[in-house]
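Asker: What follows is a protein structure lacking sequence information:
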């Protein structure tokens, strides 16, 4: 579905993506996380063919720069920042449906589910909508078409709580779609994804595949042994309810199923201080996590 090999992108003298390689297969649902400036949005823009960059990018086997129209026709995309489009909402929806052979009725239907009455805003310029209205409409356009790849860059940032809940339910219904969703909140998307990728300074610092039926399952028993005592790491583990030995190097505790992704990302932040980590599911003998050593 997506193949990236040796991708590098710099703006002036600042390198934002540094020799990054990545493959995302059909049906994978990826949470792309990382701090601001980590390179998440730049990576997404390269996949969409917006930037000229070094290295190789292929989407559906096509070069997204050379075959951009063919690639974008098959992608549902929600940007982090809504574009300053002056066309009316109706014209925008007609245009989006025209290039993707989608039905405007499906788009307006998704908008209604998110709490946006299409008939009330159809004649208004997109740029004049509120932040929440723009986000709901862009989500409706992305989900209202038969896209085999969804790329969502902080899609829930401007949504009210009710709309967020409905939005995540709509995503959960599209279990067969390939998805890349950038988010600052791992716990928010944990139930939707099968893989977590964390970026830091233009490289992938953490990449963990999760068994789909185990994302919200049994409690996980964890043992962490530090190579050196790291006070900040110890404090973070203590906040999770872990207990340490007398020397403060070996910590043990339990993590609830829904919190797995968030905890694994915590471990990735302190990978340089970890000597070994074991994870066992409390209610299963043979699982993807059973007596496994985590390499971070």
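Answerer: Structure's in. What do you need? Since the model is a prediction, treat every value here as computed from it, not as a measurement. Residues are numbered from 1 along each chain as shown.

Asker: Please count neighbours and contacts with C-alpha atoms only from this point.
Answerer: Will do.

Asker: which one is residue 209 nearest to, not counting chain neighbours?
Answerer: residue 195 (4.2 Å; C-alpha to C-alpha, 6 or more residues apart in numbering).

Asker: ok, now how distant is that neighbour from residue 16?
Answerer: 23 Å (C-alpha to C-alpha, to the nearest Å).

Asker: cool, and residue 197?
Answerer: 16 Å.

Asker: picking that back up, measure the residue nearest to residue 209 to residue 265 for me?
Answerer: Look at residue 195 and residue 265: by C-alpha to C-alpha, they are 12 Å apart.

Asker: and if you look at residue 109?
Answerer: From residue 109 over to residue 265 (counting by C-alpha to C-alpha), the distance is 36 Å.

Asker: who's more crowded, the two?
Answerer: residue 265 (22 against 16; other C-alpha atoms under 10 Å).

Asker: Helix or strand: which one has the more buried one?
Answerer: If you go by DSSP states H and E, residue 265 is part of helix 260-269.

Asker: Just name whatever secondary elements that helix is in contact with.
Answerer: Taking 3 or more C-alpha pairs under 8 Å, 6 or more residues apart in numbering; DSSP states H and E as contact, the helices and strands that helix 260-269 lies on are helix 186-189, strand 203-209.

Asker: just checking, residue 85 is part of a helix?
Answerer: No - using DSSP: H, G, I helix; E, B strand; the rest coil, the assignment for residue 85 is coil, not a helix.

Asker: In addition, the following structure is provided for comparison:
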């Protein structure tokens, strides 16, 4: 059931190099794909989903050559893009019934049972007759995942699914993803580090169309454990510290600046060692990939 992406590159007509010789091997279960806006995550998702061809490279899903036989991949693919349209005046059950038909569920009785089951799964059954134009953002996202699951996919791609959701809807959506079976390859593409930390057993960070780190989150954390240091300073001193230390992130707390720096030994000057988070790894690796320091105001 493994998805293998080998040396995939994509340059758009305007000259933007979205993917650069990118390779990943993704096993069944939840896989987190992290990266800043413009890193190439959505381009990779569209390429895997056969919505656009790469300039070079190969994609294999089990024994299927995805680029040679895209229609066979689509038959076992569920895809929730970052932005998707719904008919605002139609109720959820009618929309889901329509997509189930497109997925090949042609028997009316079977389709009715499937629609009801999916609506229960995404906690929308009680509002199934309500026009989706009146749904909240989270409700629309949950309907989107129901649509993606309609054909019992073996490969599920969700692209920035929690962007713009309030904390309650975000947690509800993440719990829904966590319930999907372990025999399905689920790719969660996001720039929200917490989503990956909470859900994924495997992950990768990409930047400028290239993989900068991949593996198990705990193993990735081990690589920087003992090298992350924190200090709180007055805001006006932040630039001086950025010039002196390898600052990987900064954020404002109660009018002061909390710095996280990467150093292989104690940097002195009042810094304290802290247990690293995936956010620290993320910022550190992006800084390395960019060939310099990337302080981040949060």
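Answerer: Nice, I can see it. Just so it is clear, the structure is predicted and the values come from calculations on it, not from any experiment.

Asker: circling back to that earlier point, what lines up with the residue nearest to residue 209 of structure 1 in structure 2?
Answerer: Taking TM-score structural alignment, the alignment pairs residue 195 of structure 1 with residue 202 from structure 2.

Asker: Could you measure from the alignment partner in structure 1 of residue 213 of structure 2 over to residue 156 of structure 1?
Answerer: Correspondence of residue 213 of structure 2 to structure 1, assessed by TM-score structural alignment: residue 206. According to C-alpha to C-alpha, residue 206 of structure 1 and residue 156 of structure 1 sit 23 Å apart.

Asker: Neighbour count: these two, which is higher?
Answerer: residue 156 (23 against 20).

Asker: Show me the strands in structure 1, by range?
Answerer: Under the criterion DSSP state E, strands of structure 1 are mapped to 2-11, 14-24, 29-33, 54-59, 75-78, 149-153, 178-182, 195-200, 203-209, 220-226, 243-244, 250-255, 274-281, 292-293.

Asker: want to try TSV for the ones you listed, with distance to residue 41 of structure 1 as columns?
Answerer: Shown next, in TSV, are the strands of structure 1 (distance: least, C-alpha to C-alpha, whole Å):
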stretch	distance to residue 41 of structure 1
strand 2-11	12
strand 14-24	10
strand 29-33	10
strand 54-59	15
strand 75-78	11
strand 149-153	7
strand 178-182	8
strand 195-200	11
strand 203-209	13
strand 220-226	32
strand 243-244	38
strand 250-255	30
strand 274-281	30
strand 292-293	31
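
Asker: if I line the two up, what does residue 97 of structure 2 land on in structure 1?
Answerer: By TM-score structural alignment, residue 97 of structure 2 lines up with residue 94.

Asker: my guess is that match contacts residue 102, does it?
Answerer: No - using C-alpha atoms under 8 Å, residue 94 of structure 1 makes no contact with residue 102, being 9.1 Å away.

Asker: sorry, back to before: which residue range of structure 2 does the helix holding residue 265 of structure 1 align onto?
Answerer: By TM-score structural alignment, helix 260-269 of structure 1 lines up with residues 277-286 in structure 2.

Asker: Not counting the matching stretch itself, show me its contacts.
Answerer: Residues from elsewhere that reach stretch 277-286 of structure 2, judged by C-alpha atoms under 8 Å, 6 or more residues apart in numbering: 193-194, 197, 205, 207, 212-213, 217, 220-221, 224, 228, 248-249, 260, 262, 294.

Asker: Give the buried residues for that stretch.
Answerer: 277, 278, 279, 280, 281, 282, 283, 284, 285, 286 (16 or more other C-alpha atoms under 10 Å).

Asker: got it, and stretch 233-245 of structure 2?
Answerer: 233, 238, 242.
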